[in-house]
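# coords please:
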Amino acid sequence: MDVSMTVNGRPASGKVEGRTLLVHFLRDDLHLTGTHVGCDTSQCGACVVHMDGRPVKACSVLAVEAEGAEILTIEGMANPDGSLSVIQQAFQDHHGLQCGFCTPGMVMSAAALLKDDPHPDERTIRDYLDGNICRCTGYHNIVKAILAASENASIAAQ
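From the prediction side, this is the model:
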């Protein structure tokens, strides 16, 4: 099957089997390996991307379901000059990562949260991240990073 979509602001297309997951199309066909496969069961959140402005777990979406969609991956989160986005910088500044495996999904989820709620409190952040698993941390620094990014929420939500 032919599939085409816009990924990180650029047209992307390819041939896929009907059962090809969006995460595998992004990683294997488009070589955008920042979106991670952590569980293949839609539980860990390492594969979160934005599809038409909403967060989705790319391991639970078929590539053909994204036909014509606007997809944003972690590779598209950086500023146009290549510098880190407000959210990415906050994760770096507040040590919101350790091994880094969950970080792309966490950043993508954080961006969606800040778009919907520019100034969330700690409880809201923790509830929102319920579908994202980090095996290295106690989430404290991740929450700190998102709170710090929310101070610049108008910039972070872009």
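
# hey, let's count contacts and neighbours off CA atoms from now on
OK.

# Tell me which helix or strand comes right after whichever helix in the chain runs longest.
Of all the segments of type helix in the chain, defined by DSSP state H, the longest one is helix 103-116. Heading C-terminal from helix 103-116, the first helix or strand you meet, by DSSP states H and E, is helix 122-128.

# Would you mark the buried spots in that following helix?
125-126 (16 or more other C-alpha atoms under 10 Å).

# Could you check the angle the helix or strand following it makes with helix 103-116?
For helix 122-128, the following helix or strand on the C-terminal side (DSSP H and E) is helix 140-150. Here the directions of helix 140-150 and helix 103-116 differ by 40 degrees (axes from the mean of the first three to the mean of the last three C-alpha atoms, to 10 degrees).

# Helix 140-150 - contacts with which helices or strands?
Applying 3 or more C-alpha pairs under 8 Å, 6 or more residues apart in numbering; DSSP states H and E, one finds that helix 140-150 makes contact with helix 86-93, helix 122-128.

# how about TSV for the ones you listed, with distance to Lys144 added?
Below are those laid out as TSV (distance: least, C-alpha to C-alpha, whole Å):
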stretch	distance to Lys144
helix 86-93	8
helix 122-128	8
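
# Out of the ones you listed, which gets nearest to Thr103?
helix 86-93 (8.4 Å; C-alpha to C-alpha).

# quick check: angle from that closest one to helix 140-150?
Going by the same axes, to 10 degrees, helix 86-93 makes 140 degrees with helix 140-150.

# Okay, buried residues for helix 86-93 please.
86-92.

# okay, among the residues you listed, which ones form the most distant pair?
Among these, Val86 and Gln92 lie farthest apart (C-alpha to C-alpha), at 9.9 Å.

# re the thing from before, which one, of the helices and strands packed on helix 140-150, ends up nearest to Val143?
Using C-alpha to C-alpha, the nearest of these to Val143 is helix 122-128, at 6.6 Å.

# Let's compare: structure for the following, please.
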Amino acid sequence: MLTIVRKRTIITVRFRIVFLYGGFHMEVKMKELNMLMESTDALYHEAAKRLGLSDAELCILYIIYEQGDGRAQKDFCSLTGIGKTTINTAVKNMEKNGLLKLKAIDGRSMGVYLTKEGRTLMNNTVEKLISIENKIFDSWSKEEQNTIIRLNKDFVDKFSVLIKDL
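Alright, predicted model coming up:
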């Protein structure tokens, strides 16, 4: 799975602000990268639409595909950056449509588990996207693969430390 470009999992910069103060212009050095990330988000949104899913539903299925059943709804929020209300709405919708069920996992937390129908949907949607991602990833040399992973990891590691001062 190509996590470096997956929707909202790595480096999603939401606000592109040009700071103007007394004629001082702060250069947005990552403008091209930010635009590429926005394009990637838009492409995953388009893919979700073509597959008949909301963005949140696709993310839920994707995470279950990668990490298995039984995750709490809050885990989907922290892994995707999608708000609690949106995840809750998607889970309720998927539960109503017979795609998943909720079971107590500890205390008040409810784990999300796919039904047979949900597993079939996941296999018919997420596997298609992973196949596309793998095709792209495999088209790069080993060096390119390692470089893109290393640079994205470095950015995420540094960004997560520096935003703590905000």
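
# Can you give me the TM-score here?
After superposition, the two chains reach a TM-score (TM-score structural alignment, normalised by the length of the first structure) of 0.35; 86 aligned residues with a C-alpha RMSD of 4.1 Å.

# hang on, the earlier thing: so which of the helices and strands packed on helix 140-150 of the first structure comes closest to Lys57 of the first structure?
helix 122-128 (13.8 Å).

# Could you list the residues in contact with the closest one?
Helix 122-128 of the first structure is contacted by residues 109, 113, 143, 146-147 when judged by C-alpha atoms under 8 Å, 6 or more residues apart in numbering.

# before we move on, the earlier item: remind me what the longest helix of the first structure packs against, helices and strands.
Going by 3+ C-alpha pairs under 8 Å, 6+ apart, helix 103-116 of the first structure lies up against strand 48-51, strand 54-57, helix 86-93, helix 122-128, helix 153-156.

# out of the ones you listed, which comes closest to Glu70 of the first structure?
strand 48-51 (5.6 Å).

# Okay, and Ala12 of the first structure sits in which element?
Going by DSSP H and E, Ala12 of the first structure is in strand 10-15.

# and the next element down the chain from that strand?
helix 22-24.

# Next secondary structure element downstream of the helix ranked longest in the second structure?
Criterion DSSP H: the longest helix present in the second structure is helix 116-138. Going down the chain from helix 116-138 of the second structure, the next helix or strand is helix 142-162, by DSSP H and E.

# what comes up buried for that following helix?
Asn152.

# what angle sits between it and helix 116-138?
Using the same axes, to 10 degrees: helix 142-162 of the second structure against helix 116-138 is 110 degrees.

# Which neighbouring elements make contact with helix 142-162 of the second structure?
Checking 3+ C-alpha pairs under 8 Å, 6+ apart, helix 142-162 of the second structure ends up next to no helix or strand.

# Give me the distance from that helix to the chain's centre.
16 Å (C-alpha atoms, centre = their mean, to the nearest Å).

# what about the strands in the second structure?
With DSSP state E as the definition, the second structure shows strands at residue ranges 20-21, 24-25, 71-72, 100-106, 109-114.

# Would you mind giving those strands as a markdown table with distance to Arg50 of the second structure and mean neighbour count added?
Putting those into a markdown table (distance: least, C-alpha to C-alpha, whole Å; neighbours: other C-alpha atoms under 10 Å) gives the following:
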| stretch | distance to Arg50 of the second structure | mean neighbour count |
| --- | --- | --- |
| strand 20-21 | 40 | 9 |
| strand 24-25 | 41 | 9 |
| strand 71-72 | 26 | 19 |
| strand 100-106 | 21 | 15 |
| strand 109-114 | 21 | 19 |
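
# Would you format those as TSV with distance to Ala56 of the second structure included?
Shown next, in TSV, are these (distance: least, C-alpha to C-alpha, whole Å):
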stretch	distance to Ala56 of the second structure
strand 20-21	35
strand 24-25	37
strand 71-72	14
strand 100-106	14
strand 109-114	14
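
# mind checking which of those is nearest Phe159 of the second structure?
strand 24-25 (22.2 Å).

# Which strands or helices does the closest one pack on?
So strand 24-25 of the second structure, by 3+ C-alpha pairs under 8 Å, 6+ apart, packs with no helix or strand.

# Pull up the distance across stretch 90-104 of the first structure, start to finish.
13 Å (C-alpha to C-alpha, to the nearest Å).

# for stretch 65-84 of the second structure, same thing?
From start residue to end residue, stretch 65-84 of the second structure stretches across 20 Å - C-alpha to C-alpha.
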